[in-house]
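K.L.:
I would like the atomic coordinates for the input below:
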Amino acid sequence: RTAKDIGIDRPEKNEILHNIPPTPEQEVFIGKLMEFAKSGDATILGRAPLSESEERAKMLIATDYARKMSLDLRMIDENVYSDHIDNKASHCAKLLNDYYQKYDAQKGTQFVFSDLGTYKPGGDFNVYSEIKRKLVEDYHIPSYEIRFIQECKNEKAKKAMVDAMNRGDIRIIFGSTSMLGTGVNAQQRAVAVHQLDTPWRPSDLEQRNGRAIRKGNLVAKEFADNKVDVIIYAVERSLDSYKFNLLHNKQLFINQLKTNTLGSRTIDEGSMDEDSGMNFSEYVAVLSGNTDLLEKARLDKKITTLESERKNFLRERDAATGKLAEIESSVSFHTDKVKEAQSDLALFKKRVERDDEGTPINKLTIKGVEDSTDIKAIAARLQEIDEKARTKGEYNKIGEIYGFSIMVKTESTSKDLFDCSVNRFFVKGQESIYYTYNNGKLATDPKLACQNFINALERIPKVIESHEKEMEKVVANKDVYTNIANGSWKKEDELRALKGEAAELDRKIALTLAPPEEEKEDIGQEAQHGAIQQSKSVNVISESRSYKNSFSKNTDNIPLPTSPKNNSQQNVSDNNDITSKVIISKPKWKM
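P.N.:
Modelled structure (predicted):
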């Protein structure tokens, strides 16, 4: 079960995809990356030609360069590339200051995560130190309020830093997934989490966010509507959004499995991982900004949303149908009981004798007592039965009153590891109803004990009233369930049309993403070689890494924070949906 299911009081996650246009230097480098992916000529990237082993890992190298390029080109060569007002570090520094000022009175704290460009003592360039420099020099935030988790050499130092975060003495902390993502309970004043890069595993992303989105976040609860902003920084035409969406889809699939809310049983995890990088076709497509892939992602999202909606509708309709069956069964039960009780009441009224004041005369006969007028003898016999009778859960007849059978039943219960037996007394109706008074327990007073059974018959009108009220409750919502059970889903045609569009787009994309001729030739040669070695009848499959998925989390209407540069967002797509920046074009297999 999830934290929400068990009612843990913790902040909600408010994900914000912060799009960043590539800088001019990044634009040029993206072109170089595409050329390198096609040719394998490493000199294009300013490095020595690839060795034989490196050639086999060409796409892993290309993926690594793309990640570094997105974070900061100085990660590749700090002597060749320079700072830029619109790079990721500048955007992050701007937003860090925005949150710093907004929650200054509460000493709101922030987490910054990146597994690339981590802090290392010395003069080498790292993104942590660069962002800190901007915060200190450009925004005049005190240096001592900005710390790196890598500064802690032992657990004692780490605990001291965590305590300082909770006090608000440290306002901004940088760290990697491994060092800051686990075992850090510094959530008391957390207002934002900044994701400069994306880890490889869903659990790592959850751990990162969990530093702030956890029980005990006092500032978020009191001053931020119990929400924590999680800002994902994504450079356009980089792998940022693609990688984040793959991770997002995996986590969504896991969560839906846990909560039994899957709208589809397929998942396409894409073709990107930390061991092999990304395949050539999708790599080039993402960097080139292929609009077909963008449209396919949007269609997939719509289809996933409608499929989930359709599944929920069918589930509700089935539940309503089942509820109607329960209602019919319950109505039938209570109707029968009302008829039985009315028949018993009519018979009782016909047989009962009353005195001058209208009080029913207690004509009670009990087995073992000859004189039916001797109240004391009857009461003594009833007490004896109450103490000694053991019916093993069966109804045993012990007497009569106005032609109705008087019954006793032994009920066994366990209390404090001991078995207890209790006898209860009833008046049986003509069919299946057993009437009681005082819950079937005898009074200690002899006269009242004998009155138990006539009182039970006098309660028949209340029994009828009780069944009628229950029947009213049962049928109260019958019309609602009937409407649901007889309803039909109105968007079937829309879903069918979207699936047709998606299938057509899949075919178009498949042609667009066909591997280049030289890659086809290499694949063919490998297949032929494998066939010769394994007896000429083996069909070799050339493409390896395909997983399944066809859904993405709906994150429409995510607010887009402002750029540190006035015109930096002019080229940003109006669609801020995380999934709209991602390419999902793999074939899907059923699970």
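K.L.:
going forward, measure contacts between C-alpha atoms and count neighbours the same way
P.N.:
Will do.
K.L.:
check which helix or strand covers the most centrally placed residue in the chain.
P.N.:
For the chain, residue 255 is the residue whose C-alpha lies nearest the centre (CA atoms, centre = their mean; 4.4 Å). Using DSSP states H and E, residue 255 maps to helix 240-259.
K.L.:
tell me which residues of that helix are tucked away?
P.N.:
240-253 (16 or more other CA atoms under 10 Å).
K.L.:
quick check: longest helix of the protein.
P.N.:
Identified as the longest helix of the chain according to DSSP state H is helix 291-351.
K.L.:
one more, for comparison:
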Amino acid sequence: MKDGEPCTSRGVSTVLEGVTPRPRTKGSMAWRFLPYELYSVQRYLQYDTLLRNGLQHFDAWASTFGETITALELAPEGTNYRAKTRFAKFHNLPELMLMFREIADIQTADMLKLPVPKVNYHNIKVAPSDIQKEMVASLAKRAEKVRARAVEPQVDNMLKITNDGRKLALDQRLIDPMLPDDAGSKVNACVDNMYRIWEEHADTRAAQLLFCDLSTPKGDGTFNVYDDIREKLIQRGIPAEQIRFIHEAATDAKKKELFAKVRSGEVRILLGSTQKMGAGTNVQDRLIAIHNLDCPWVRLEVA
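P.N.:
The predicted structure follows:
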């Protein structure tokens, strides 16, 4: 098979399983596929249909079913805005979905009517410290140098700047461990919230999950958010054995054992990353709260 040749071109039968795009709104038919994701699925499974309609190339497909807009968005360094052109929405949606339904079995939440708990979302805002404000300004200066090509890419680049910005937003000590622990930081606000929930639900031994993709424990003595949170919760009176890291369960058998302890109420606080504690984490029996300290890097991991 040549590069770019669709897998159906030689009579190969192909089935894609587990493709579960989620609707933007209740009952919506505008699935949260990125345009190129939907196009790629169609190219795999109905290339002949695309060819027959002159849509085998993405540019033709996008101009038929998509609309782009140019709008201001926050720059990666987080200090100013810039104009960016993006694929904004689908149009000719009935025709697109009629074509897509030839290869897709679509089941919405309204159709499945699965029993799911009611979710209450809380966005907790914290003010940046003076040190964080100064560091954000320095990120902007670094970004200006990168755009002006005044610095070599191996020395500094936008990926490094963006990553430093993510660390800074989580805790300023991730940039410099010698910096003070800001009492009003995101981490300390989360600790306050977790302890309050732990105390309020002591009678039912309800469980909590905390997701944090940055600053995972390495066991080498360096500062990380995981150890910092656990130490602060223990200092407030939560037994150490009730707080666990998903990283401590290195095998499937150990994960199964750990999840069983969460379901039984023996472990009441479990910390982990999206990758290690995402799909397949069967601990919902006593689950009362989920805390998200940072935003996942990969789009599909954003709920």
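K.L.:
Give me the TM-score for these two chains.
P.N.:
In this superposition the chains share a TM-score of 0.61, using TM-score structural alignment, normalised by the length of structure 2; 195 aligned residues with a CA RMSD of 1.9 Å.
K.L.:
And the residue nearest to the centre of structure 1? What does it align with in structure 2?
P.N.:
When structure 2 is aligned by TM-score structural alignment, no residue sits opposite residue 255 of structure 1.
K.L.:
With residue 339 of structure 1 instead?
P.N.:
That one, residue 339 of structure 1, aligns with nothing by TM-score structural alignment.
K.L.:
And the next helix or strand past whichever strand or helix holds residue 503 of structure 1?
P.N.:
According to DSSP H and E, residue 503 of structure 1 maps onto helix 492-512. Later in the chain than helix 492-512 of structure 1, the nearest helix or strand by DSSP H and E is helix 517-533.
K.L.:
what stretch of structure 2 does that following helix fall on?
P.N.:
Counting by TM-score structural alignment, helix 517-533 of structure 1 corresponds to no residue in structure 2.
K.L.:
What residues of that helix count as buried?
P.N.:
Neighbour-count burial for helix 517-533 of structure 1 [16+ other CA under 10 Å]: 523, 527, 528, 530.
K.L.:
go on, stretch 175-183 of structure 1?
P.N.:
175, 176, 177, 179, 180, 181.
K.L.:
Just give me the match in structure 2 for the last one.
P.N.:
So the one you mean is residue 181 of structure 1. By TM-score structural alignment, residue 181 of structure 1 lines up with residue 278.
K.L.:
want to throw the buried residues of helix 517-533 of structure 1 into a markdown table with distance to residue 142 of structure 1?
P.N.:
Output for the buried residues of helix 517-533 of structure 1, formatted as a markdown table (distance: CA to CA, whole Å):
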| residue | distance to residue 142 of structure 1 |
| --- | --- |
| 523 | 58 |
| 527 | 62 |
| 528 | 65 |
| 530 | 64 |
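K.L.:
For residue 161 of structure 1, state which of these is nearest.
P.N.:
residue 523 (53.8 Å; CA to CA).
K.L.:
Can you give me the distance of the closest one to residue 505 of structure 1?
P.N.:
Using CA to CA, to the nearest Å, residue 523 of structure 1 is found at 25 Å from residue 505 of structure 1.
K.L.:
Return the residues in contact with the alignment partner in structure 1 of residue 217 of structure 2.
P.N.:
The alignment partner of residue 217 of structure 2 in structure 1, by TM-score structural alignment, is residue 119. The contact partners of residue 119 of structure 1, taken as CA atoms under 8 Å, 6 or more residues apart in numbering, are 126, 127, 128, 129, 148, 150.
K.L.:
Filter these down to the buried ones and hand me the PyMOL line.
P.N.:
With 16+ other CA under 10 Å as the criterion, this PyMOL line picks the buried residues out of the contacts of residue 119 of structure 1:
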select buried, resi 126+127+128+129+148+150
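K.L.:
unless I'm mixing things up, residue 20 of structure 1 is touching residue 234, no?
P.N.:
Yes - assessed by CA atoms under 8 Å, residue 20 of structure 1 is found in contact with residue 234 at 6.0 Å.
K.L.:
Please say which of these two ends up with more neighbours.
P.N.:
residue 234 (28 against 22; other CA atoms under 10 Å).
K.L.:
So which bit of structure 2 is whichever strand or helix holds the more buried one matched to?
P.N.:
Taking DSSP H and E as the definition, residue 234 of structure 1 sits inside strand 227-235. With TM-score structural alignment applied, strand 227-235 of structure 1 matches no range in structure 2.
K.L.:
what's the spacing between that strand and its chain's center?
P.N.:
19 Å (CA atoms, centre = their mean, to the nearest Å).
K.L.:
Would you check the span in structure 2 matched by stretch 448-461 of structure 1?
P.N.:
By TM-score structural alignment, stretch 448-461 of structure 1 lines up with nothing in structure 2.
K.L.:
and that stretch, which residues are buried?
P.N.:
For stretch 448-461 of structure 1, the buried set under the neighbour-count rule, 16+ other CA under 10 Å, comprises 449, 450, 451, 452, 453, 454, 455, 456, 457, 458, 460.
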